[in-house]
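> coordinates only, sequence not included:
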């Protein structure tokens, strides 16, 4: 039973539900059962696909999730708690291999584990990226995956509520109803609080020549963005996949979700093509292996790190990886687990010290401010607790920030690729990478394509993330034990261009801090000296860079002769009824936070699967 205090808080939001778990759409008896569809992983992609497929009453769907069903914890629902969740909170706890190209140290790579996946713990930022980046997917041989094809599904996933912060010096929020949805499951809106430092931020960007985009989710410009969040405009709580796609549909008898069920392998029947007949799963390493069967399709939605792991354990992947572990190769697909892309990110702190302006750092140092903000949130759903993630960020282009953008791009074309060892003797992987490199550098020549992101927290946190990386990493198994974590090697900054862009971004930070608008906030320079030179910035970068949590492209949607794993219908090559639907299918990671993209791609995938019924 939930604690009385928690039930009281839930009742304030109208969220209390004390029914037993067995009455809330959960099952624990999938073993031996047959379903039309089995979806592996109940994160964003898996819940979208399974809930949409179950809209047909005569279709049965099972979604198997390795993690738990949450209990409406404050740490999930209230924006204030972003970044304050305890270690292991609905998360896998996986670390990378030591990053020798940086400082030789491994990094934690948080990934959501639970019904709702990463949407339970992410930063709530909602943006899609630029139109050209999705058109590039289409141009690489994926028919029907350009911007115009995806836009209806971006809209289908959301209910967008604009907000006018009247009286502000800078008013960046303008509604463009042509690119927003009005009846989708995810609530997309803005906090009921506007940090006054936001005005300083946009003034600073404009002072150094970075314009403000009126509608960033239209995908047409780079620059300063005021981005929405996946936040309910009424009760100011997180709108995640569990609450948007699972809770409203638990009354469906054909929509079955089973937590604590980690899939250990996919079961195939061999013929001209492999036919997925079911999956094997278990609650934990010492639990018995059980089997459920699929009469139509298996949909793999375990994420860009775990989906390749499951494919490899099932005999689909790079033959050298599988043979080295004694796994029978059912289908040699070198792309599985290769082509890993992530937005490398570094946390930089120039804490504002102006005592007359409160910011998010004062939550920890000023108990009165924090208590007052909490009381305001609980009483009226307004105030600073609604606005822990800043909506004011920047996604500048090379043209907007570099002295010689064309020279940087030219140098990138001739620089060493520094590809992973797994690319050796794999011409399809090499060909695919060269096509991606040409595509990304062609985009970056445009003034409308972001090269990096500056995540401003309105308190002096100016974190930086690389948007269009040329570095490629890997995620492969090293054991036949499905409960052993895969070997994840993001290889951030192995391509010289990525390093150069991040140094440029750090120098842009210095320009932003030198503006009159930011100097008024009295930034400090304890972490990064005000006059740091390129070598000093490089030392800080190599020690500090890690993940922005946007793992992708390890089961890429590309032609087979480019190292692809799935077709433009998302079917795994060499199989008849196995698809992958998660961020792993992206040929190239878009220059955006990925949750809005993940919802839209999964909505499109659900319709594709339905069309084949």
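Alright, I've got the coordinates. Bear in mind the structure is a predicted one, so any value in this text is a computation, not a measurement.

> can we go C-alpha only for contacts and neighbour counts from here?
Noted.

> Residue 375: helix or strand, and which one exactly?
helix 367-380 (DSSP states H and E).

> Past that helix, which element shows up next along the chain?
Heading C-terminal from helix 367-380 (DSSP H and E), you reach strand 392-395.

> Tell me the helix or strand right after that following strand.
With DSSP H and E, the next secondary element past strand 392-395 is helix 398-401.

> Use this one as the comparison:
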């Protein structure tokens, strides 16, 4: 991985400038540089994070949050709902959020991606994206004994075997894992025989972005080995704006202005500027550059160049509620590695010596549950009637979301996962675990915009209002009704031999709807899967989104956005694998467009 000095960077003549050396940015940069004919520059606000324990060691996932390699964003309090500020961690360093996330690797269902096409974005359906999912990954199957013991199933024809990101299943499993799967089975949630093949509904074992032999995080910096000396990466470079030049047909992106160690610089791109700063930073940089809603730009003291009203709008995030539960004290609990210094030291020695033991394990007990399983039919019919009366969504999006409620057979719209250990979630000692309930398809959307009189060093304003307005009321009811299913999981044999009783909230809360609603409102947190703020506009064009299906920014030539912000609708999956696929497809499209010129 080649990082250079600011002097070396600024003396280059670049074909492409990529803003952001994160998950998507390094994929696009490396694939373009791999082509061999182009000089590619990457501007990254953070530094190199490879080699840090909190990045590399699997069981240390989550420890990087709140550190110097996290942007440490916060959302605004949700108005009069009595909520609190929510933490919105994002990776600040080469690799972006792929360096600090929880390493979950899964795909959404066919209907999620085909919905993007139905909105008017050809080329973004399941069949279109599958080759790029496969191109990004090397999936290492579990041993035959592990596969049989843990009932791990998948279709190898849909998985990649030569991509840069290494995907592995855990070598060791807690006794609770199979009990979790069987407990879901007893509730009618069947084990999915091919969860990466177009239907993610059901119970299954989730792999992680983890090296097979290194037992270290596999993340976006792996892509840099594809490129040669024509890839230049500058770290600690904060982008101030994209330079736009007036042309007869609008504006052309010609380069980027940025600061490094307090000094201001500009660089030019002869072919394209590619914005890959993520769902939070990408709309902020567009607005700082004069692309956005003129009223918002005016309040920030920014001259409006391109009237693009959807910049920063359409913010969609998975809504997570954590249940802390008392568990069987005889089970080996990961929290003991934190609470017991002797066990922690022994685990570290084992990891350093042969890359085995507790520090290599990752949670893999997942269930993606259709609402027809999680919610009683009468309650679901009532929610559907609320959707019928809903305004504020485009007719196309409303129809797609409503269809998923009514016909969700092959899509899991409520995620549940189980993890032993709850130290970060209110557990007092090692005798706790967590069950997470995560709403996959929220109706309510938020926004991300620059602050008034804003500068690049200011954090943008994240307005999410999880349960605000009629759309938020639908989300609240979906979460409330689904808590009953969460309680059913705790009681389901044989998993009920693991969970003794709810701890936070207590068992009594599950019997009181009003109390549970307050718990949901105050306890919901972002699942760190935000999308949509620079979405593909589809049939609605610039009035419905920010980029077209080639990810080109409306109203600006030679400027694209490539990251999670381009998703027009949220998906029923952790987004990491999809972001890699988006970036792989984007690089392919860019090379196609160059060849056609």
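Nice, thanks for sending it over. All values reported here derive from a predicted model rather than from experimental measurement.

> Could you get me the TM-score between them?
TM-score of the superposed chains, computed with TM-score structural alignment, normalised by the length of structure 2, equals 0.92; 571 aligned residues with a Cα RMSD of 1.9 Å.

> re earlier: superposed on structure 2, where does the helix holding residue 375 of structure 1 end up, distance-wise?
When structure 2 is superposed, helix 367-380 of structure 1 averages 3.2 Å from its matched positions, counting by mean Cα distance after the TM-score superposition for structure 1.

> Check which residues of that helix are buried.
Neighbour-count burial for helix 367-380 of structure 1, counted by 16 or more other Cα atoms under 10 Å, picks out 369, 370, 373, 374, 376, 377.

> Trace the third one over to structure 2, please.
With TM-score structural alignment as the matching criterion, the partner of residue 373 of structure 1 in structure 2 is residue 347.

> Check the contact between its match and residue 359; I expect there is one.
Yes: under the criterion of Cα atoms under 8 Å, residue 347 of structure 2 makes contact with residue 359 at 6.4 Å.

> quick revisit: of the buried residues of helix 367-380 of structure 1, which is the nearest to residue 192 of structure 1?
residue 377 (9.4 Å; Cα to Cα).

> separation between that closest one and residue 5 of structure 1?
17 Å (Cα to Cα, to the nearest Å).

> re earlier: who are the neighbours in contact with the match of residue 373 of structure 1?
When contacts are counted by Cα atoms under 8 Å, 6 or more residues apart in numbering, residue 347 of structure 2 touches 337, 357, 358, 359.

> Just give the closest residue to the last one, not the sequence neighbours.
Among residues not flanking residue 359 of structure 2 along the chain, residue 59 sits closest, at 4.7 Å (Cα to Cα, 6 or more residues apart in numbering).

> Which residue of structure 1 is paired with that neighbour in the alignment?
Using TM-score structural alignment, residue 59 of structure 2 lines up with residue 80 in structure 1.

> what do you get for residue 326 of structure 2?
By TM-score structural alignment, residue 326 of structure 2 lines up with residue 351.

> Equivalent analysis for residue 25 of structure 2, please.
Counting by TM-score structural alignment, residue 25 of structure 2 lines up with residue 46 in structure 1.

> Verify the stated contact: its match with residue 581.
Yes: shown here, residue 46 of structure 1 and residue 581 form a contact pair, counting by Cα under 8 Å, at 7.5 Å.

> Mind listing the shared neighbours of these two?
300, 301, 602.

> Out of those, which sit inside strands?
residue 300 (DSSP state E).

> Nearest to residue 542 of structure 1 among the shared contacts of residue 46 and residue 581 of structure 1?
Out of these, the member with the shortest distance to residue 542 of structure 1 (by Cα to Cα) is residue 301, at 32.5 Å.

> Show me what the closest one lines up with in structure 2.
Following TM-score structural alignment, the counterpart assigned to residue 301 of structure 1 within structure 2 is residue 276.

> Its match: neighbouring residues, count only.
Residue 276 of structure 2: 28 surrounding residues under other Cα atoms under 10 Å.

> ok, now which ones touch it?
18, 19, 20, 21, 22, 24, 25, 282, 561, 562, 563.

> Would you mind pulling up the elements that the lengthiest helix in structure 2 packs against?
Ranked by number of residues, the top helix in structure 2 under DSSP state H is helix 469-491. With contacts defined as 3 or more Cα pairs under 8 Å, 6 or more residues apart in numbering; DSSP states H and E, helix 469-491 of structure 2 has these neighbours: helix 371-374, helix 377-388, strand 432-439, strand 499-504, helix 513-523.

> Just send those back as JSON lines, with mean neighbour count too.
Putting these into JSON lines (neighbours: other Cα atoms under 10 Å) gives the following:
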{"stretch": "helix 371-374", "mean neighbour count": "20"}
{"stretch": "helix 377-388", "mean neighbour count": "14"}
{"stretch": "strand 432-439", "mean neighbour count": "25"}
{"stretch": "strand 499-504", "mean neighbour count": "20"}
{"stretch": "helix 513-523", "mean neighbour count": "17"}
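
> Adding distance to residue 469 of structure 2 as columns, could you present those in TSV?
Supplementary listing: those in TSV, determined by distance: least, Cα to Cα, whole Å:
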stretch	distance to residue 469 of structure 2
helix 371-374	22
helix 377-388	12
strand 432-439	17
strand 499-504	27
helix 513-523	13
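
> Of all those, which one is nearest residue 55 of structure 2?
Nearest to residue 55 of structure 2 among those is strand 432-439 (22.5 Å), distances taken as Cα to Cα.

> Return the distance of that closest one from the chain's centre.
Offset of strand 432-439 of structure 2 from its chain centre (Cα atoms, centre = their mean, to the nearest Å): 18 Å.

> Strand 365-369 and that one, what's the angle between them?
Here the directions of strand 432-439 of structure 2 and strand 365-369 differ by 30 degrees (axes from the mean of the first three to the mean of the last three Cα atoms, to 10 degrees).

> same for strand 432-439 of structure 2, what does it pack against?
Secondary-structure packing of strand 432-439 of structure 2 (3+ Cα pairs under 8 Å, 6+ apart): strand 319-327, strand 414-420, helix 469-491.

> re the thing from before, buried set for the longest helix of structure 2?
Applying 16+ other Cα under 10 Å to helix 469-491 of structure 2 flags 470-483, 485-491 as buried.
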